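Asker: Return a 3D structure for these sequence lines:
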Amino acid sequence: MNIQASTEPLVTIITPTFNRSHLIIQTVESILNQTYPRIEYIIVDDGSTDNTSQVLAPYANRITLVQQTNQGEAQAVNHGFVRAHGSIVGVVNSDDFIAPNLVECVVERLTAMPELVAIYPDWQAVDLESNPFGPVYRRPYNYKTLLYGVCLPGPGTFFRTKLIEQVGGRNPTYRFVGDWEFWLRIGLHGNMERIPSCLAYFRVHRQSLSSQIDCGAASERTTVIDELFARTDIPEALRPMELQVRAATYTRAAADCLPAKPLESRAYFRRAFTYSPKYMVQHPRALFSMLVTQLPAQIASSIFAYWRMIKHRAARRSGGKTE
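Answerer: The predicted structure follows:
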């Protein structure tokens, strides 16, 4: 791929992919049609067995295609990081796509505000046919919010490439919460900022990792927090928050297990209450959920399944949600 010299910063975009030949074209087109001119586009094919290579062949002179044996998304992203030449980098998954002016907005903000380490937009959820069904408005950045389990940086997030040398790449140990763990490390090095506009599109479908959240994610969450508070370099101001953060983490872990595994959820809720009864009392929904898990497993599962259905319907009617 030819990238002309310029005074404007080079931006690297990495797309990890595995058997997404039916979706990746929309991703590629959204990146190659950006209004910002200086983009290095790296696609890392993580051992696809479909016709991904053939689908990407027409773009050969506009992308860098890297092929590897199947090692998982985190390793594919890390492979892209190693090859990145840009001073700004972002990851756009092969089932997502971005608005034409996203990169231009990112460069403008990061250039004007050198103290920022990353920037993230609001995003729109879409279905398999790219039909939108609800914008997601992110909260303004606060490391404490991130620490409590709200992964503020989502689709369309970009950060300064130099941070990879400081914090390392994605941790392949984590299948479900690797993004959150990565941003927790990045966030220790400076502030991020939200772009209050929907400039990225997140596809929700059965094959997406976000639709497979379960008790595996629950155990990963608690391990992330264990490792974070075991670090010697976290700010001392965060230390007094540890018990409440652990309570919040175990509460989210309990939610990961619902509605399918109320008994496992019950155990996580009990740990959350042990860490901080105050946190549970201050969060009535978490307290209610904990009490429901004390019911027989079949009854508890039915209640949570119904509750989740009502929440999804309400979110669709409201035309968006804040996370």
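
Asker: alpha carbons only for contacts and neighbour counts from here, please
Answerer: OK.

Asker: Give the buried residues for stretch 208-227.
Answerer: 213-222, 224-225 (16 or more other CA atoms under 10 Å).

Asker: what would the residues you listed look like in JSON lines with distance to D46?
Answerer: What follows is the buried residues of stretch 208-227, written out as JSON lines (distance: CA to CA, whole Å):
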{"residue": "I213", "distance to D46": "21"}
{"residue": "D214", "distance to D46": "24"}
{"residue": "C215", "distance to D46": "25"}
{"residue": "G216", "distance to D46": "22"}
{"residue": "A217", "distance to D46": "22"}
{"residue": "A218", "distance to D46": "26"}
{"residue": "S219", "distance to D46": "26"}
{"residue": "E220", "distance to D46": "23"}
{"residue": "R221", "distance to D46": "25"}
{"residue": "T222", "distance to D46": "28"}
{"residue": "V224", "distance to D46": "25"}
{"residue": "I225", "distance to D46": "29"}
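
Asker: quick one more, to check against the first:
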Amino acid sequence: MTPLLEKECFPPQVSILIRSINRIPLLQQALASVVQQSYARIEILVVAAVPDHPDMPAACGPHPLRLISSDCPRHRCRAANVALDAANGAYLLFLDDDDWLLPGHLEKLAAALTEAPDLLAAYTGVQPIDEDGQPKGGPIDLPFDELRLLAGNLMPLHAVLFRRQVIDLGCRFDENLDLFEDWDFWLQIACHSRFIHVPGVSACYRMHASSGVHAMAPSVGSAYARVYGKWRHLWSEGQIAGIMAQVWNYPELQERITEQQERITEQQERIT
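Answerer: Take a look at the predicted model:
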């Protein structure tokens, strides 16, 4: 069989990496959303971040499942790195145990990566959900902007499917971070590749008030300061110039947004 036929018959395996803190009903919902995926070649790794995690079956629907247990608590970043080390797939996606995927999520992201062999990551839109399961605000579905990523996270963790090559390039979760470890991980990948944006929502992101992250004002606070402190000395002159240009262009962009909003309001008034 030729390599081309092998590629056609055997799509790249996707590893779904789940850090679990023993929230079994939520974990079951996350796993069920993986079973609903149309993509065929999936392995599931559940990494216990707490000791005495319940055993898991050897399969979840048609997909093999492995539990990586622990005798002691694992920091969230440590659990993520354990998952990276254990994954077999050519493509990897993290899914926290309280979030879930909508049908077609993996298929469209895998197709985007397959069509762009020189790029390392693809992402799509995610809908924030409150603790009662209701939509909270609009979807997170921004086009890729390298400069904006320097300022803050554009992508929830399970929005992104990435190639396992990022591990060989040294991308790891920084175990010195308590918050924004996913943003830091994307920044590491962005040093090697831009991200492919696949518009359209196909996952849900449960927002918990207890995390404190969502109550933070953008760019303010010690968690932001730690990430900025790590990365700002690595910014190139071009990146700094781009940041300054965006700041100077902000009033013009805001004026355009206001004009568009006024036009939309006028059209709505004509319709009604």
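
Asker: And the TM-score between them?
Answerer: After superposition, the two chains reach a TM-score (TM-score structural alignment, normalised by the length of structure 2) of 0.77; 242 aligned residues with a CA RMSD of 3.1 Å.

Asker: The buried residues of stretch 208-227 of structure 1 into CSV, with extra columns for distance to V103 of structure 1 and secondary structure?
Answerer: Shown next, in CSV, are the buried residues of stretch 208-227 of structure 1 (distance: CA to CA, whole Å; DSSP: H, G, I helix; E, B strand; the rest coil):
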residue, distance to V103 of structure 1, secondary structure
I213, 30, coil
D214, 33, coil
C215, 36, helix
G216, 34, helix
A217, 31, helix
A218, 34, helix
S219, 35, helix
E220, 32, helix
R221, 31, helix
T222, 34, helix
V224, 30, helix
I225, 32, helix
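
Asker: nearest to T322 of structure 1, of those?
Answerer: I213 (20.0 Å; CA to CA).

Asker: Can you tell me which of the buried residues of stretch 208-227 of structure 1 is closest to N93 of structure 1?
Answerer: I213 (17.5 Å).

Asker: between the buried residues of stretch 208-227 of structure 1, which is closest to T274 of structure 1?
Answerer: Distances from T274 of structure 1 to those, taken by CA to CA, are shortest for T222, at 14.3 Å.

Asker: can you count the residues close to A49 of structure 2?
Answerer: Using other CA atoms under 10 Å, A49 of structure 2 is surrounded by 25 other residues.

Asker: how near is the aligned partner of P103 of structure 2 in structure 1 to T69 of structure 1?
Answerer: Under the alignment (TM-score structural alignment), P103 of structure 2 maps onto P100 of structure 1. Using CA to CA, to the nearest Å, P100 of structure 1 is found at 32 Å from T69 of structure 1.

Asker: More neighbours: which of the two?
Answerer: P100 (18 against 10).

Asker: what's the nearest residue to T322 of structure 1 if we skip its chain neighbours?
Answerer: Leaving aside its sequence neighbours, T322 of structure 1 sits nearest to Y137 (CA to CA, 6 or more residues apart in numbering; 4.5 Å).

Asker: Just give me the neighbour total for the one you found.
Answerer: 20.

Asker: now do L228 of structure 1
Answerer: 16.

Asker: and it, what pairs with it in structure 2?
Answerer: Under TM-score structural alignment, L228 of structure 1 pairs with W231 in structure 2.

Asker: separation between its match and C171 of structure 2?
Answerer: W231 of structure 2 is 14 Å from C171 of structure 2, by CA to CA.

Asker: What of M244 of structure 2?
Answerer: Relative to C171 of structure 2, and taking CA to CA, M244 of structure 2 is found at 28 Å.

Asker: need the contact list for L17 of structure 2.
Answerer: Residues near L17 of structure 2 by CA atoms under 8 Å, 6 or more residues apart in numbering: 44-47, 80, 83-84, 87, 92-96.
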